[in-house]
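Engineer: I'd like to go over a predicted model; first the sequence, then the structure.
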Amino acid sequence: MRRRGYPISTKLQALGMLETMSDYKVSVALDVPRRTLRNWMSHKHEILAYEGNLKNIKLEPGGRYEVFPEPPGLIEFINHVRDNKRALTTTHLILWIKASQRKWLNNYLATKKQSTSYDSLFRLRFCHRHGFSHQRPAKNKVKQADLAEAQSDFAAEFHREYIAYGKECVYNVDETGIYYGMPPRYIWAVRGGSSKFSSGEKHSLRMTAVLTVRADGNKLPILFIMKGVPPGHHYAVQQRAWMDTRVWATYLRDVLDEASEEPSVVLLDNFESHVSGESYNIMYEDPTCVRCHRRRRRCVNPLTLG
C-alpha cells in the first residue's frame, strides 16, 4: 500500500488549527491520522520556517545526494565570474575544482575508466541543478554595477520628488512585445537578387502588451495591441502591432483614465509616443491631472523597481 503524502500547505493549516483545537477534531476535519499530526507537531519549527512551494510534500528536495563536496564554494565562484561579466565555461569550473578540491577530484577520477573519467565529470550536471543554464554569450554595453547604481539613484530621486503621492496614486507602465512566430533566418531567393521581404510579414505574428501596476500592488487590465478580441481587457489595432501616438492616446483615455480617481503619477520611459505633445495634452485636460515621470532609458525595466 502506497504511503499517503500531504503538501506543506496542509501541514501549516493543521498546525494553525491545533492551536485552538484538539488533535482528534483536527484529525476528523482534515482526514489526517492523529499520529501524523503529532509527528508534524514535533517538526513544528521546521515547517513554520519553510519558505518554498507550499505544494511540495517534503521540506527538503528528494533525489540523489550531492556528489560534489563543496557546492556553496563552486556556486560562489560561478556567481563571482558572472557578476563581473566574464565568460564562464566548463573548463573554468574544472580548473577551479583542480585548485580547490584536487583530492576529491583525484578520488573521483580513480573510480572511473581512464578514457572516460572526465566525461563522467561533465555529466554530473552540477550547474543545471543549481539554477544555471547554457546560453549563447552576448555583449554587454553597460556594467551590471553601473545599472544597479543608476536604478538606485533613480529610485531615490523618484521617491523624493513624489513622496506626497500615496501608493494608490502611482502607476508603473511598460510595454512588452510578444513574438509567437518569428520570420525565418534563411529564405530561398534568386541568386544575386534581393532577399528582403515586406515589413508587414516581418511583424505579422507579433502583439504588444501594455502592463500597468500601481504601487499598492493592484494591476490594471492589460492593453493588448494586435493586428486583428475576447472580453476582459482592452485592445488596439496597429499596422505593426506596436505602440504609437494613436494607441497611447487610447490607453490614456480607456485604461488609465478609468482607474485614476485623483491626481496621480505615471512612471514610464521616454518612448516617443509617451512624451509627445498630444500625450501631455490628454493628461492635463483631465481634472485629475495624471503627471508623467520619465525614467532613464538605460535603467532596468521599471516593473522591477524597488
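Structural biologist: Right, received. Where do you want to start? Note that the structure is a prediction, hence the values are computed from the model and not measured.
Engineer: contacts, neighbours, all on C-alpha from now
Structural biologist: OK.
Engineer: can you give me the helices for the stretch 201-306 of the chain?
Structural biologist: Assigned by DSSP state H, counting those that start in this stretch, the helices in the stretch 201-306 of the chain fall at 245-251, 257-259, 277-284.
Engineer: which of those helices is buried the deepest?
Structural biologist: Among those, the stretch with the highest mean neighbour count (mean count of other Cα atoms under 10 Å) is helix 245-251, at a mean of 18.
Engineer: before we move on, the earlier item: turn the helices of the stretch 201-306 of the chain into a markdown table, columns for distance to residue 117.
Structural biologist: Conversion of those to a markdown table gives the following (distance: least, Cα to Cα, whole Å):
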| stretch | distance to residue 117 |
| --- | --- |
| helix 245-251 | 60 |
| helix 257-259 | 63 |
| helix 277-284 | 65 |
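Engineer: For residue 222, which of the ones you listed is the nearest?
Structural biologist: Each of the helices of the stretch 201-306 of the chain was scored for nearness to residue 222 using Cα to Cα, and the closest is helix 245-251 (9.8 Å).
Engineer: Among the helices of the stretch 201-306 of the chain, which comes closest to residue 234?
Structural biologist: helix 245-251 (8.3 Å).
Engineer: So for whatever helix or strand residue 158 lives in, what gets flagged as buried?
Structural biologist: Using DSSP states H and E, residue 158 sits within helix 144-161. Neighbour-count burial for helix 144-161, with 16 or more other Cα atoms under 10 Å as criterion, is recorded at 150, 151, 154.
Engineer: before we move on, what about stretch 30-42?
Structural biologist: Neighbour-count burial for stretch 30-42, with 16+ other Cα under 10 Å as criterion, is recorded at 32, 34, 37, 40, 41.
Engineer: need the contact list for residue 227.
Structural biologist: Residues counted as contacts of residue 227 (Cα atoms under 8 Å, 6 or more residues apart in numbering) are 204, 207, 236, 237, 238, 239, 240, 241.
Engineer: ok, structure two:
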Amino acid sequence: MKTRIESFKQTKAQLMELFKDELWRICNADESFYGCGIAHGLTYAIKGSEGVDVHMNHNEKKGITIIATIQADGSKLPLTFVCKGLTDACHKQIYDNRVFSNELILHSETGWATKEVFQEYLRWLRKYYNDRYRENPSYIQNDRIYLFLDTYSSHRNAETKKLANLLTCMSLAP
C-alpha cells in the first residue's frame, strides 16, 4: 500500500506531465506569519563573525499572516495579507500606496488564516484566474486549477471544500 507521500508525489508527477504546456494551472499556496519589528533596533556582533544578534523593543507577536501563491511555471501571484482586526479599518496597519497595488488584504479577529479568510482567498484566486486567462482557449474549454496546500485546518473543512468547486485542492502529506 502506498503511503500518502508516495501517492502525492505520483499525483503531482502526473499533473506536471499532463499540463507540461500549461503549468500555470498548477499552483502552491502557503501561509506564514511575518513579524513587524521596529527598524531602530540595536545589533551586536564580534568583528568577522558570521552571526549578528538583533535586539529590538517590540512585541514579537505583532505582525501579519501572508499567503503566498506560486504557479508551477514560476509565476508569482499577488500576496494576500491577513491583518488582525474586526473591520476593514485594520487594513490601515499595513496599507501603503507605494507598496501595495493588486495584493489582497483581508482580516480576522486573530490575524490568522481562518476558514473564512481562506474561503475569501479561494474566491479571489478564482477571480484572478478568470481575469488573467479569460481569453486563453484552453482555459475557456477547461477552467480547472490545481492548488497544492498543506493540511492546515482552514483548508480541510467541508465549507471550504464545497466552495473550492472547480479548484482541485491537493493536500500535502504532513
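Structural biologist: Received it, and whenever you're ready, just let me know what you need. From a predicted model like this one, the values you see are computed outputs, not experimental measurements.
Engineer: from the contacts of residue 227 of structure 1, which is closest to residue 260 of structure 1?
Structural biologist: residue 236 (20.5 Å).
Engineer: The closest one reaches residue 225, doesn't it?
Structural biologist: Yes: using Cα atoms under 8 Å, residue 236 of structure 1 is in contact with residue 225, at 4.7 Å.
Engineer: So the two - more neighbours on which side?
Structural biologist: Each of residue 236 of structure 1 and residue 225 has its neighbours counted (other Cα atoms under 10 Å); residue 225 has more, 25 against 21.
Engineer: Could you find the closest non-adjacent residue to residue 60 of structure 2?
Structural biologist: With Cα to Cα, 6 or more residues apart in numbering as the measure, residue 35 is the residue that lies nearest to residue 60 of structure 2, at 6.6 Å, once sequence neighbours are left out.
Engineer: Which residue lies nearest the spatial centre of structure 2?
Structural biologist: In structure 2, the residue lying closest to the centroid (Cα atoms, centre = their mean) is residue 67, at 2.7 Å.
Engineer: and the gap between the residue nearest to residue 60 of structure 2 and residue 170 of structure 2?
Structural biologist: Distance from residue 35 of structure 2 to residue 170 of structure 2, counting by Cα to Cα, to the nearest Å: 28 Å.
Engineer: Which residue of those two possesses the greater neighbour count?
Structural biologist: The neighbour count for residue 35 of structure 2 versus residue 170, taken as other Cα under 10 Å, is higher for residue 170 (17 against 14).
Engineer: Which residue is the nearest non-sequential neighbour of the counterpart of the more buried one in structure 1?
Structural biologist: Alignment note (TM-score structural alignment): residue 170 of structure 2 maps to residue 293 of structure 1. Counting by Cα to Cα, 6+ apart, residue 267 is the residue found nearest to residue 293 of structure 1 once chain neighbours are left out, at 5.1 Å.
Engineer: one step back: nearest to residue 24 of structure 1, of the helices of the stretch 201-306 of structure 1?
Structural biologist: Closest among these, using Cα to Cα: helix 257-259, at 49.7 Å.
Engineer: which residues are in contact with that closest one?
Structural biologist: Residues contacting helix 257-259 of structure 1 (Cα under 8 Å, 6+ apart): residue 220.
Engineer: What residues in structure 2 pair up with that helix?
Structural biologist: Under TM-score structural alignment, helix 257-259 of structure 1 corresponds to residues 126-128 of structure 2.
Engineer: Ok, stretch 108-122 of structure 1 next?
Structural biologist: With TM-score structural alignment applied, stretch 108-122 of structure 1 matches no range in structure 2.
Engineer: Quick one: end-to-end distance for that stretch.
Structural biologist: First-to-last distance for stretch 108-122 of structure 1 - Cα to Cα - comes to 12 Å.
Engineer: Next: stretch 160-167 of structure 1.
Structural biologist: 14 Å.
Engineer: Please enumerate the strands of structure 2.
Structural biologist: For structure 2, the strands defined by DSSP state E occupy 26-35, 42-44, 53-55, 63-71, 80-84, 104-108, 145-149, 167-171.
Engineer: Of all those, which one comes closest to residue 139 of structure 2?
Structural biologist: Closest to residue 139 of structure 2 of the strands of structure 2 is strand 145-149 (Cα to Cα; 9.4 Å).
Engineer: buried residues in that closest one?
Structural biologist: The neighbour-count check on strand 145-149 of structure 2 (16+ other Cα under 10 Å) flags 145, 146, 147, 148, 149 as buried.
Engineer: Please work out the angle formed by the directions of that strand and strand 26-35.
Structural biologist: Per axes from the mean of the first three to the mean of the last three Cα atoms, to 10 degrees, the angle that strand 145-149 of structure 2 makes with strand 26-35 is 40 degrees.
Engineer: what's the mean distance for strand 145-149 of structure 2 versus structure 1?
Structural biologist: With mean Cα distance after the TM-score superposition for structure 1, strand 145-149 of structure 2 departs from structure 1 by a mean of 0.5 Å once superposed.
Engineer: distance between that strand and the chain's centre?
Structural biologist: 11 Å (Cα atoms, centre = their mean, to the nearest Å).
Engineer: Could you list every helix and strand in contact with it?
Structural biologist: Counting contacts by 3 or more Cα pairs under 8 Å, 6 or more residues apart in numbering; DSSP states H and E, strand 145-149 of structure 2 packs against strand 26-35, strand 167-171.
Engineer: Please convert those to a markdown table, extending it with distance to residue 119 of structure 2.
Structural biologist: Shown next, in a markdown table, are these (distance: least, Cα to Cα, whole Å):
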| stretch | distance to residue 119 of structure 2 |
| --- | --- |
| strand 26-35 | 13 |
| strand 167-171 | 12 |
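Engineer: Of all those, which one comes closest to residue 72 of structure 2?
Structural biologist: Among these, the nearest to residue 72 of structure 2 by Cα to Cα is strand 26-35 (5.5 Å).
Engineer: distance from the closest one to structure 1 after superposition?
Structural biologist: Mean deviation for strand 26-35 of structure 2: 0.7 Å (mean Cα distance after the TM-score superposition for structure 1).
Engineer: what about the corresponding residue of structure 2 for residue 239 of structure 1, neighbour count?
Structural biologist: Residue 239 of structure 1 maps onto residue 109 of structure 2 when the alignment is built from TM-score structural alignment. If you count neighbours by other Cα under 10 Å, residue 109 of structure 2 ends up with 13.
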